[in-house]
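*Asks:* got a structure for you, letters missing:
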């Protein structure tokens, strides 16, 4: 919406969207707190003009994938949030972005939404953006100690939801499978999911379980035959996997080895990608709201652009939910 456009009143918003006046008032208050609107007593609420020190009206999405099939539909949420504004969205892969001079970024883009490939690979670019005071929001990752705002799913809660579901089904030997060797740094998305799994597992785990050792062993056993043998040797009946792609890949490998899923192994993934519901058996997974995450990233970025000197919430966690399907059953 253009700057200074009047917004509907609290009552009008409540009627239009079928919510209470309390809800519409809260929504307007959140927009005001984010510095996206301003209020004039007796006149109402108005869209605040975006402060844009560059001449560009373009926002850049830096993302390591050519499509959203591997990470979820963040781009839809970003586009939704920008639809009523005069900002244009462009996207670019991380390796191409790394070759851009900082002066060109400042000149051509008013702000950057950045999905890191891995923090250790992208840190130089992120530090350069931070020092250049270019508005930036991270997706899916956080950088402890640096005031770069970020938007992530509540991965710790997700890990706990996954393991609690398996515990409720009677499983007691539950492992965590990750392609990422998260134990090298114990930071990032996969570590957060592992810690959530660990927190949920603590009170019900058998005395001889070894969650970290199991995770390392499963990652280091590269072939399906080796992984299958390890799962059988350790009598593991439930598995929490770092994401849906890894979970679906493992399920396919075990199927080729004549495992009966979920009878032989109950599997829970993360993300709820479209393929999860189409698998056989359909994958139980922790759903994150990619669209809402994208919308929150835009709101956070626009708040920076409106008021560059203000201190923003460093980290926004988006709630997750468990989606139960046929890949998990009660332990025999």
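*Replies:* Thanks, I have the structure now. Since the model is a prediction, treat every value here as computed from it, not as a measurement. Numbers count the residues shown, from 1 in each chain.

*Asks:* only C-alpha atoms from now on, for both contacts and neighbour counts.
*Replies:* OK.

*Asks:* let me know how buried residue 118 is, in neighbour terms.
*Replies:* Counted with other CA atoms under 10 Å, residues neighbouring residue 118 total 11.

*Asks:* what distance do you get for it to residue 298?
*Replies:* Distance of residue 118 to residue 298, computed by CA to CA, to the nearest Å: 21 Å.

*Asks:* quick one, helices of this structure?
*Replies:* Ranges of helices in the chain, per DSSP state H, are 10-17, 21-33, 74-82, 94-97, 102-108, 119-131, 155-168, 189-201, 211-220, 224-233, 244-256, 274-278, 290-306.

*Asks:* between those, which one is nearest to residue 319?
*Replies:* Closest approach to residue 319 among those (CA to CA): helix 155-168, 8.1 Å.

*Asks:* so which bits of the closest one are buried?
*Replies:* 155-167 (16 or more other CA atoms under 10 Å).

*Asks:* next: stretch 174-191.
*Replies:* Applying a neighbour-count criterion of 16+ other CA under 10 Å, one finds 174-179, 182, 188-191 buried in stretch 174-191.

*Asks:* A further structure is provided below for comparison with the first:
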């Protein structure tokens, strides 16, 4: 009798093995092994018969034993830092979905700090688990420094953090995204665009600063200092909004703001509203990320969308290519500007 993934005889149930699948499918043990390990030299009808038997029995291959035969556990290691924000969390989900679609499971290690020691420990653990490749997800400088110091015996690629020639990487085109947002605001007649930047040690934040400044310079517009450096949170955006409102009420001509992410834009909008400023009549605001809630802000937020699913797909594509000995250099993931109600024509100066 078959019951619950085991074969029952007169005594206690025993775990299913390949020979049980072979007996039900009417094939050899070796044929079942070829199907389980993805070997190409199996007739389609035979493969289908074996897969039906596997499904009927509820057989689960012994991953450790399969690794001894194939040298592959079909597992990727994912080490990530500080996923309490929307972007890193969605990127991690995108990577996991893409890995699953490629037939790989994912082992995840979440670090509180991207120190070299913590990164080394996480990667050493993955190597001990015999993962086939490792993806490091972060945007911070300390993570980049830690990665540069590591040379594991399995392919290691970086996502959202600069790789350099010694470490293949894939990320989002932050600079173009910021340029799109700045160009949009200038096109509405704003004399210049101010910026609420992200953390100083974030490569993503610096990419957005570079794009904002480059577009202002290209347009011949004044390049102001950043209004404030936030920490990606709504509370830091709120503080920036309070400081901004005080400057506007003090007579400064500030009519357009690019915030480094949507969460800071949310805090900024709340502060401006509390200080009696209208959006977009007095100040136009653009965010970055396209949070699911962004269309429901008051007013709905104009923002730069990042395709985290595509970022995950390219990250997995990159590590699989390295595992196969291919020298792949994927293009940055493009961004798109979504125009909503938080931006409008510059107010007429009197």
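*Replies:* Ah, there it is. Please read all numbers here as calculations on a predicted model, not as lab measurements.

*Asks:* quick one on the thing from earlier: and of the helices of the first structure, who's closest to residue 3 of the first structure?
*Replies:* Among the helices of the first structure, helix 290-306 comes nearest to residue 3 of the first structure, with 11.2 Å by CA to CA.

*Asks:* in the second structure, what residues pair with the closest one?
*Replies:* Against the second structure, the aligned range for helix 290-306 of the first structure is residues 308-324 (TM-score structural alignment).

*Asks:* touching the matching stretch from outside, list them.
*Replies:* Contact with stretch 308-324 of the second structure is made by 87, 90-99, 132-135, 154-159, 168-172, 327-330, 333, as judged by CA atoms under 8 Å, 6 or more residues apart in numbering.

*Asks:* switch to 7 Å and redo it
*Replies:* Outside stretch 308-324 of the second structure, the residues within contact range by CA atoms under 7 Å, 6 or more residues apart in numbering are 90-91, 94-95, 98-99, 133, 155-157, 159, 170-171, 327-328, 330, 333.

*Asks:* now check the first structure for the residue matching residue 148 of the second structure.
*Replies:* Residue 148 of the second structure is assigned residue 127 in the first structure as its aligned equivalent, the criterion being TM-score structural alignment.

*Asks:* what do you get for residue 94 of the second structure?
*Replies:* Counting by TM-score structural alignment, the partner of residue 94 of the second structure is residue 77.

*Asks:* check contacts around the counterpart of residue 262 of the second structure in the first structure.
*Replies:* Using TM-score structural alignment, the equivalent of residue 262 of the second structure in the first structure is residue 244. By CA under 7 Å, 6+ apart, the residues touching residue 244 of the first structure are 269-273, 276.

*Asks:* try 8 Å this time
*Replies:* 269-273, 276, 283, 285.

*Asks:* now do residue 174 of the first structure
*Replies:* Contacts of residue 174 of the first structure (CA under 8 Å, 6+ apart): 163, 166, 211, 236-240.

*Asks:* and of the residues you listed, the nearest to residue 55 of the first structure?
*Replies:* Among those, and counting by CA to CA, the member closest to residue 55 of the first structure is residue 240, at 47.6 Å.

*Asks:* surely that closest one meets residue 267?
*Replies:* Yes - contact criterion CA atoms under 8 Å: residue 240 of the first structure and residue 267 qualify, at 6.1 Å.

*Asks:* so these two - more neighbours on which side?
*Replies:* Each of residue 240 of the first structure and residue 267 has its neighbours counted (other CA under 10 Å); residue 267 has more, 32 against 26.
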